[in-house]
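K.L.:
Here's a sequence, model it:
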Amino acid sequence: MTNYKTIVFVHGLHENAESWKSWKLFFEKTGYECHTPNYPFHDGIPDELRQNPNRELAKIRMNDVVNHYVKFIDSLGGVIPILIGHSMGGLIVQKLVHLEKGLLGVCITSASPKGVLSFKWSFIKSNWGAINPFKGNSLYCGTREWFHYAICNTLTRQESDEIYEKDVVPESRNIPRSSRFGDGMIDFNKPHKPLLFISAENDHIIPTSLNLKNIASYKDKHSIKDFKQFKGRSHSLCVQKGWEEVAQFIEYWLIKNTKI
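P.N.:
A predicted model of the protein is given here:
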């Protein structure tokens, strides 16, 4: 069942649905029914999760998260929703669109599928801590210093620390690791529903060049794939000052593409 007014938001790594609070309110005010489900073992207040994480989280791979969202979407009574994802959530949106579980897909500073790589130093430096193979199945929770460099590099350290306190949660290393292998595979030749890729000009952890490689990988000439870069922003553009501009652009794109 097609429903142009239902949105499922997909958060990224190192965060949970708390990060979508303002976006949920924004889109609800414009008439959308919004859902913000968490990844498995991500439910709770971020500060409390940092102090007492669920150790089962360490076992979770990317496909476990994808299947979790498939089950949630299937519980919506046949509704095929709009999908909006940030960071790893953007890659999960790509996977869900590939599985025909989304009406439209918005991928904000999206992690890339298998085989789509960046060799920029900022990308390697920002991601190494989480995927480090020498750390086994231990949970990862980056430091405030890492967070400022990788996620909030256009903000002051104080602004970055405030976002860290509010949003950051411990994470499974096996989600990003598995995304580099079979769990992150996309058939780029397959026709797909409209996709919008949004990048942040000064993003360290997901540089614009990686977003552009991701878009260029999709080969079907009849499928819509659009791109928008926001100047002067970092990876935290969904929560930093001016996030409303990003949300408004997405709203206009949704209106345009649900009329096709």
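K.L.:
CA atoms for contacts and neighbours, from now on please.
P.N.:
Noted.
K.L.:
Pull out the buried positions in stretch 19-27.
P.N.:
Buried residues in stretch 19-27, counting neighbours by 16 or more other CA atoms under 10 Å, are found at 19-20, 23-24, 26-27.
K.L.:
and if you look at stretch 27-34?
P.N.:
27, 32-34.
K.L.:
Closest one of those to Y149?
P.N.:
F27 (29.9 Å; CA to CA).
K.L.:
And this one, please, so the two structures can be compared:
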Amino acid sequence: MSLPTPVVMIHGLWIHSDSWQNWMEVYRQAGYQPLAPGWPGDGGTVAATRENADAVANHGIEEITEGYRRVITSLDSAPVVIGHSFGGLIAQKLLAEGQARAAIAIDPGQIKGVKPVPLAQIRSGLPVLAHPSNKKKAVSLTRDQFHYGFGNAIPEAESDELFERWAIPGPGRPLFEASTANFSKASPAAVDTKNGDRGPLLIVGGGKDHTVPEVVAEAAYKLYADAEATTDYKSFPDRGHSLVFDHGWKEICQFTLAWLESQGI
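P.N.:
The predicted model follows:
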């Protein structure tokens, strides 16, 4: 009897890994083996991470990716990787490296080669990027900043509730690395988009997303145009950056399950 396929769920900046709880239950019931490890320095809970914010400071994209590589090497078989926001960037890196059998990148942080920089994205990143000293620090969003970047497509009361439940300090370094990726020869945000030997990839975009506007997700998808491996794109026009953990999470979750089934996984 074969073992269940592992599914590694990778959270994004400013959100704790416990935000995947609903997804993990659905995937478990569907016969997968889900796990949601945190980034380096994350505490075991939201409260613990908030209490020790300095522990998450100064971790960059490569160090965070390496943490997930170590998780994958401990598994019995190659996993599916599902990432949200910066987790979507990391999921693409892991897939291109052959670390995963398939990947789903939801509202993914911009990889090297993505050129659009919409004003909404600039405003979402300003809490970090406006102060160069934040590169080595941990940065927390305010309730209003969270509502603009994550919760703009849902009622403000729900956004505030999600902020209290899941928001954590995050390292500033990944944002600086992603924002300068196109000017760096050895950027940690680089992904081998031409690798035709990788597993299938699904990119998901949210039409109302401020943190990763859909034009950014679409631009990432277009970078894979010459790859022989499967690359699919799905848009959810009315969804913002909170789409994986707000009241509409199940629609996104069920779509990803159906997509994996369509890929024979």
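K.L.:
Need the TM-score from the superposition.
P.N.:
Scored against TM-score structural alignment, normalised by the length of the first structure, the superposed chains reach a TM-score of 0.93; 256 aligned residues with a CA RMSD of 1.7 Å.
K.L.:
Can you tell me which of the buried residues of stretch 27-34 of the first structure end up in strands?
P.N.:
Judged by DSSP state E, the subset of those located in strands is 33-34.
K.L.:
on that earlier part again, quick check: the two most widely separated of the buried residues of stretch 19-27 of the first structure?
P.N.:
Longest span within those, CA to CA: S19 and F27, 14.3 Å.
K.L.:
Name the nearest of the buried residues of stretch 27-34 of the first structure relative to G136 of the first structure.
P.N.:
Closest approach between the buried residues of stretch 27-34 of the first structure and G136 of the first structure, by CA to CA: C34, at 36.4 Å.
K.L.:
isn't that closest one right next to V10, touching?
P.N.:
No. Here C34 of the first structure lies out of contact with V10, judged by CA atoms under 8 Å, at a distance of 11.1 Å.
K.L.:
Give the residues shared as contacts by the two.
P.N.:
Shared contacts of C34 of the first structure and V10 (CA atoms under 8 Å, 6 or more residues apart in numbering): none.
K.L.:
In the stretch 1-150 of the second structure, what residue spans correspond to helices?
P.N.:
Here the stretch 1-150 of the second structure has its helices, by DSSP state H, counting those that start in this stretch, at 21-29, 46-51, 61-73, 86-96, 119-129, 143-149.
K.L.:
nearest to I111 of the second structure, of these?
P.N.:
helix 86-96 (6.3 Å).
K.L.:
Show me how far that closest one is from its chain's centre.
P.N.:
The chain centre lies 8 Å from the centre of helix 86-96 of the second structure; the measure is CA atoms, centre = their mean, to the nearest Å.
K.L.:
And stretch 145-155 of the first structure, by the same measure?
P.N.:
Using CA atoms, centre = their mean, the mean C-alpha position of stretch 145-155 of the first structure is found 17 Å from that of the whole chain.
K.L.:
got the contact list for that stretch?
P.N.:
With contacts defined as CA under 8 Å, 6+ apart, stretch 145-155 of the first structure is touched by 122, 126, 157, 160-161, 164, 202-205, 232-236.
K.L.:
Which among those residues count as buried?
P.N.:
Here, 16+ other CA under 10 Å leaves 122, 126, 157, 160-161, 164, 202-205, 233-236 buried among these.
K.L.:
Can you convert those into TSV and add a column each for secondary structure and distance to N132 of the first structure?
P.N.:
Listed next are those as TSV, based on DSSP: H, G, I helix; E, B strand; the rest coil; distance: CA to CA, whole Å:
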residue	secondary structure	distance to N132 of the first structure
S122	helix	16
S126	helix	11
R157	helix	25
S160	helix	24
D161	helix	24
Y164	helix	21
N202	coil	24
D203	coil	21
H204	coil	18
I205	coil	15
R233	coil	27
S234	coil	23
H235	coil	21
S236	coil	23
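K.L.:
wait, which of these is closest to E245 of the first structure?
P.N.:
Of those, the one sitting nearest to E245 of the first structure (CA to CA) turns out to be R233, at 11.5 Å.
K.L.:
Look up how far H204 of the first structure lies from that closest one.
P.N.:
Using CA to CA, to the nearest Å, R233 of the first structure is found at 10 Å from H204 of the first structure.
K.L.:
quick one on the thing from earlier: out of the helices of the stretch 1-150 of the second structure, indicate the one that is most buried.
P.N.:
Per-stretch averages of neighbours, counted by mean count of other CA atoms under 10 Å, single out helix 86-96 among the helices of the stretch 1-150 of the second structure, with a mean of 27.
K.L.:
Comparing that one with the first structure, how large is the average distance?
P.N.:
Helix 86-96 of the second structure, aligned to the first structure and superposed, deviates on average by 0.4 Å (mean CA distance after the TM-score superposition for the first structure).
K.L.:
Enumerate every residue touching I15 of the second structure.
P.N.:
So I15 of the second structure contacts 166-168 (CA under 8 Å, 6+ apart).
K.L.:
Out of the residues you listed, which comes closest to A55 of the second structure?
P.N.:
Nearest to A55 of the second structure out of the contacts of I15 of the second structure is I168 (CA to CA; 11.7 Å).
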